[in-house]
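> From the sequence below, what's the structure:
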Amino acid sequence: MKRRAPLWARITTAVGCTLAVVSGGALVGGQTLIAQYTSDFTDDSLLESTAANAAAKKDIKGPLTMLLVGIDPRNAKTPPLSDSIVVVHVPADMSTAYLFSIPRDLYVEIPADSKSGLRAHRGKINSAMALGSQVNGKINVANGFKVLEKAVRNVTGIKEFDAAAIINFGGFKNVVEALGGVSMVIDMDVKSEHLTPEGKQRPRLDRCPAKNSPSGCDHPYTGPQATYKKSSKAVRLEPWQALDYVRQRYANAGVPMTDYDRQRHQQQFIKAMAKEAMSKNVITDVSKLSKILDAAGKSLTFAGGGNSPIEWAVAMKDLNVDDMTTVKLPGGGKFDGNSYLGEEFGAGADDFFAAVAEDRVAPFLLDNPKLVNKDG
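As a prediction, this is how the structure comes out:
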């Protein structure tokens, strides 16, 4: 057991942090662009604005709150949009975790930032990181993250985050492939906007070229689509199917679907991936572990308040994956007349945030069961 512990800690860290952020945006096939931004697996400059980055290490004890962000830059010169924002709360006994998503289109106050010259304004939260990362003509992901982190803290009332991670989706694709897919319940009929039944890119309409498409090309693809049928039991998904499924957010063939459905599927996928990562067929396969670690290390930037990723993994070794709870916060569209501005949280969200701050999420959800996702 002593010889296995370090490897277990490494895989728990690499996969655990990686799985916590699943993209809804387009994947950059096979690229690991985050490596171009930082050469270190651990980068505490992400949390310079929080107490978590104190000079001395802090004991990793609950309650803990972590911010996990997924980005999909097309290249190292592209400002990264935070296409997926997930907050994880671990209670004082560190026995489980609660996951909730911040809608990418949440209409919030984007804070001012002197480094990037950003002025305070109202806008969609996924733009905060992109705007804050543009410093002196270069891309500074750490600074962009600080702007996003402040925006999230402002809207949730969370005073500080104990840890944070940024994942690049190109490298994440390799992690999913290294795991060999996942098993999860499909909770609604879904058709793919992007891929054919064979997993290939759907062809574009002639009137909607990849560049300079005219208006009316919000759905530029045509031809047969990959389909995911509602199931009552867990279904085995190939890596490309799992990643494609959690990307979808458009109504199709009369089936209503929104970004809130996609958030739920992302959270369900996190649980499914965590279970897969800790299964016997992964833990006992040294070759598979090595591939997962390599993929995660190249696609993940982690900040742990002075503690290493392995120290975080060991501290949370007793967390029960099966008991992880995914939460759907109330919300809907915000409009100025007929103009759509973005999303806004609904009644009850502030009460949930107060429960997070006071570490009483479990009793709060018992009183508000509709906020708990039914994720199979």
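
> alpha carbons only for contacts and neighbour counts from here, please
OK.

> my guess is residue 259 contacts residue 249, does it?
Yes. The pair residue 259 and residue 249 passes the contact test of CA atoms under 8 Å, sitting 5.1 Å apart.

> ok, those two, which is more surrounded?
More crowded of residue 259 and residue 249, by other CA atoms under 10 Å: residue 249, with 21 against 18.

> neighbouring contacts of the lengthiest helix in the chain?
Across the chain, the longest stretch assigned as helix under DSSP state H is helix 259-277. Identification of contacts with helix 259-277 by CA atoms under 8 Å, 6 or more residues apart in numbering yields 11-12, 15-16, 19-24, 99-101, 103, 179, 182-184, 242, 245-250, 282-283, 321-322, 324, 326-328, 373, 375.

> What about these, which are in strands?
Under the assignment DSSP state E, the contacts of helix 259-277 contribute 99, 100, 101, 182, 183, 184, 326, 327 to strands.

> so the first one makes contact with residue 326?
Yes. With contact defined as CA under 8 Å, residue 99 and residue 326 form a contacting pair (4.8 Å).

> Which one of these two is surrounded by more residues?
Ranked by neighbour count (other CA under 10 Å), residue 99 and residue 326 place residue 326 first, with 25 against 21.

> Tell me who's in contact with that one.
Counting by CA under 8 Å, 6+ apart, residue 326 touches 98, 99, 100, 264, 267, 268, 372, 373, 375.

> Equivalent analysis for residue 286, please.
With CA under 8 Å, 6+ apart as the criterion, no residue contacts residue 286.

> any idea how far it lies from residue 11?
Distance check for residue 286 against residue 11: by CA to CA, to the nearest Å, it reads 11 Å.

> Which helix or which strand is home to residue 142?
Under the criterion DSSP states H and E, the helix or strand holding residue 142 is helix 141-156.

> And this one, please, so the two structures can be compared:
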Amino acid sequence: MSGGGGRRIREGRRRKSAVPTWARLCTILGAVLVMLSGGVLVGLEAVLARFDSAVNEDDLFGDEAAGGAAEKKSDIKGPLNILLVGIDPRNPETPPLADSIMVLHVTETLDSAYLFSLPRDLLVDIPRFPKADFSGDRTKLNAAMAYGSRVPGKKLPNASQGFELLSLTVSKVTGIKRFDAGAIINFGGFQKIVDAMGGVTMYIDQNVRSEHRRPDGTHRTLKPGGGGYLGPQAQYKKGTRHLLGWQALDYVRQRYQKNGVSDGDYGRQRHQQQFVRAMADQALSKDVVTNPLKLDRVIQAAGDSLVFSGRGHKLIDFGFALRNLRSDSIQMIRLPGGNIGTGSNYRGERFEPIAAEFFAAIRAGTVDSFVINNPELLNKLK
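The predicted model follows:
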């Protein structure tokens, strides 16, 4: 894929298996690092054992509760659909909201894929979910995880249970009946990953001012009565920049504004795609893979940031299955949409009809030709 955030792949440089998604980033760290570094670091078994012990696995789709319905195969075959959800937990007693929702669709040959985001404010029908005593509602997509995470009789929410309801809701939206794997990613943990790598170099496509942080990284003060923040703002200027962990995380939270008008969640989706691609490049750079101490810190931070379900397969299994998937064979997709209502009447986001056509192409296995015929769906990251 031409363009994109982070450093460009130089001609003649060794090709690397770097899928620009959070789950794939963690998979690469565990399964492919030695292949990429030519074995100069440590033995493969040691890397796999180190990473495998760091990853948290849980039942994200309710398979165990359904009586062990997790599907086990001798190998992983395409096509694959992987649901990735980013959360920003600030209080363990508060039900988590899905701050970022992405789907990685890997084609049947397992060597190309499409990554697309669903707006967190997408207005959807969330189905009833007896596990959480939830009767169903028509509201914003990110609320599905919060509703599903409620455990009757318990004070603390269960994010894994919330993921199950979110996956059911995304299935209704996209028509994808079954996800082959899923992951919950803690945004705070990703700040630790970036810091463990020594920062991340990425391309910023627009001048952006932070609503939440000052230039020194401290939080801005909330205005009396709410309605905004006070104090100087951190700025992210257009161009290739090296960001610390707090800067990268702050950048992907911002909604880009032009002439005072926000582009809704679409600018933030683009920022997140820039970020994960740059993280993948940085994590697989020689500066990381040939430095045992830095590598160990990155692997541990990645494990602490991730809850994974492979529905019968380990994260490492997916790493080997997707070993031929290259960063330039991943297409970033932007599904067009718009607001439902404005101002005080704002109810959420909606997709344009072409999104339903894109989902139908995924289900039919014709997404390659569909995107060729609709190039405007390609999200230009640079």
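
> thinking again about what came up before, list buried residues within the contacts of helix 259-277 of the first structure.
Burial by neighbour count, 16 or more other CA atoms under 10 Å: within those this picks out 11-12, 15-16, 19-24, 99-101, 103, 179, 182-184, 242, 245-250, 282-283, 321, 324, 326-328, 373, 375.

> Verify the assumption that residue 199 of the first structure is located in a helix.
No. With DSSP: H, G, I helix; E, B strand; the rest coil as the criterion, residue 199 of the first structure is assigned coil and is not in a helix.

> What's the match for it in the second structure?
When the second structure is aligned by TM-score structural alignment, the residue opposite residue 199 of the first structure is residue 217.

> likewise residue 170 of the first structure?
With TM-score structural alignment as the criterion, residue 170 of the first structure pairs with residue 188.

> That match reaches residue 86, doesn't it?
No. The pair residue 188 of the second structure and residue 86 does not pass the contact test of CA under 8 Å, sitting 9.9 Å apart.

> who's more crowded, these two?
residue 86 (22 against 18).

> That one matches what in the first structure?
Aligned counterpart of residue 86 of the second structure in the first structure: residue 70 (TM-score structural alignment).

> Could you find the counterpart of residue 89 of the first structure in the second structure?
When the two structures are superposed using TM-score structural alignment, residue 89 of the first structure falls opposite residue 105 in the second structure.

> quick check, that match in a strand?
Yes. Counting by three-state DSSP, one finds residue 105 of the second structure located in a strand.

> For residue 94 of the first structure, see how far away the equivalent of residue 332 of the second structure over in the first structure is.
Counting by TM-score structural alignment, residue 332 of the second structure lines up with residue 326 in the first structure. Taken as CA to CA, the spacing of residue 326 of the first structure relative to residue 94 of the first structure amounts to 16 Å.

> Check residue 151 of the first structure too.
Distance, residue 151 of the first structure to residue 94 of the first structure, using CA to CA: 27 Å.

> Kindly report the same for residue 88 of the first structure.
When CA to CA is the yardstick, residue 88 of the first structure and residue 94 of the first structure sit 12 Å from each other.

> Looking at these two now, which is surrounded by more residues?
residue 88 (23 against 19).

> can you tell me which residues contact the more buried one?
Contact analysis of residue 88 of the first structure by CA under 8 Å, 6+ apart lists 65, 66, 67, 68, 97, 98, 99, 100.

> quick one: the helices in the stretch 201-350 of the first structure?
239-245, 259-277, 280-283, 286-299, 309-315, 349-357 (DSSP state H, counting those that start in this stretch).

> deepest of those helices, which one?
Highest mean neighbour count among the helices of the stretch 201-350 of the first structure (mean count of other CA atoms under 10 Å): helix 259-277, with a mean of 23.

> what's that one aligned against in the second structure?
Mapping helix 259-277 of the first structure onto the second structure (TM-score structural alignment) gives residues 265-283.

> how distant is the matching stretch from the center of its chain?
9 Å (CA atoms, centre = their mean, to the nearest Å).

> surely residue 263 of the second structure meets residue 256?
Yes. Look at residue 263 of the second structure against residue 256 with CA under 8 Å: they come within range, at 6.3 Å.

> Give me the aligned partner of residue 371 of the second structure over in the first structure.
Across the two structures, residue 371 of the second structure finds its equivalent in residue 365 of the first structure, going by TM-score structural alignment.

> just checking, that match touches residue 372?
Yes. Using CA under 8 Å, residue 365 of the first structure is in contact with residue 372, at 6.9 Å.

> joint contacts of the two?
Taking CA under 8 Å, 6+ apart as the contact rule, residue 365 of the first structure and residue 372 have no neighbour in common.

> Chain neighbours aside, what residue packs nearest to residue 323 of the second structure?
Among residues not flanking residue 323 of the second structure along the chain, residue 17 sits closest, at 6.0 Å (CA to CA, 6 or more residues apart in numbering).

> quick one: the one you found from residue 297 of the second structure, how far?
Spatial separation of residue 17 of the second structure from residue 297 of the second structure under the definition CA to CA is 21 Å.

> again with residue 249 of the second structure
Between residue 249 of the second structure and residue 297 of the second structure the distance is 18 Å, computed by CA to CA.

> And for residue 160 of the second structure?
Computed as CA to CA, the residue 160 of the second structure to residue 297 of the second structure distance reads 25 Å.

> swap in residue 71 of the second structure?
As for residue 71 of the second structure, its distance to residue 297 of the second structure is 33 Å (criterion: CA to CA).

> With residue 278 of the second structure instead?
Taking CA to CA as the measure, residue 278 of the second structure and residue 297 of the second structure are separated by 18 Å.

> One more: residue 66 of the second structure?
37 Å.

> before we move on, the earlier item: which ones are touching the closest residue in space to the match of residue 89 of the first structure that isn't next to it in sequence?
Distances taken as CA to CA, 6+ apart place residue 81 nearest to residue 105 of the second structure, at 4.6 Å, with adjacent residues excluded. By CA under 8 Å, 6+ apart, the contact list for residue 81 of the second structure reads 103, 104, 105, 106, 176, 178, 179, 180, 181.
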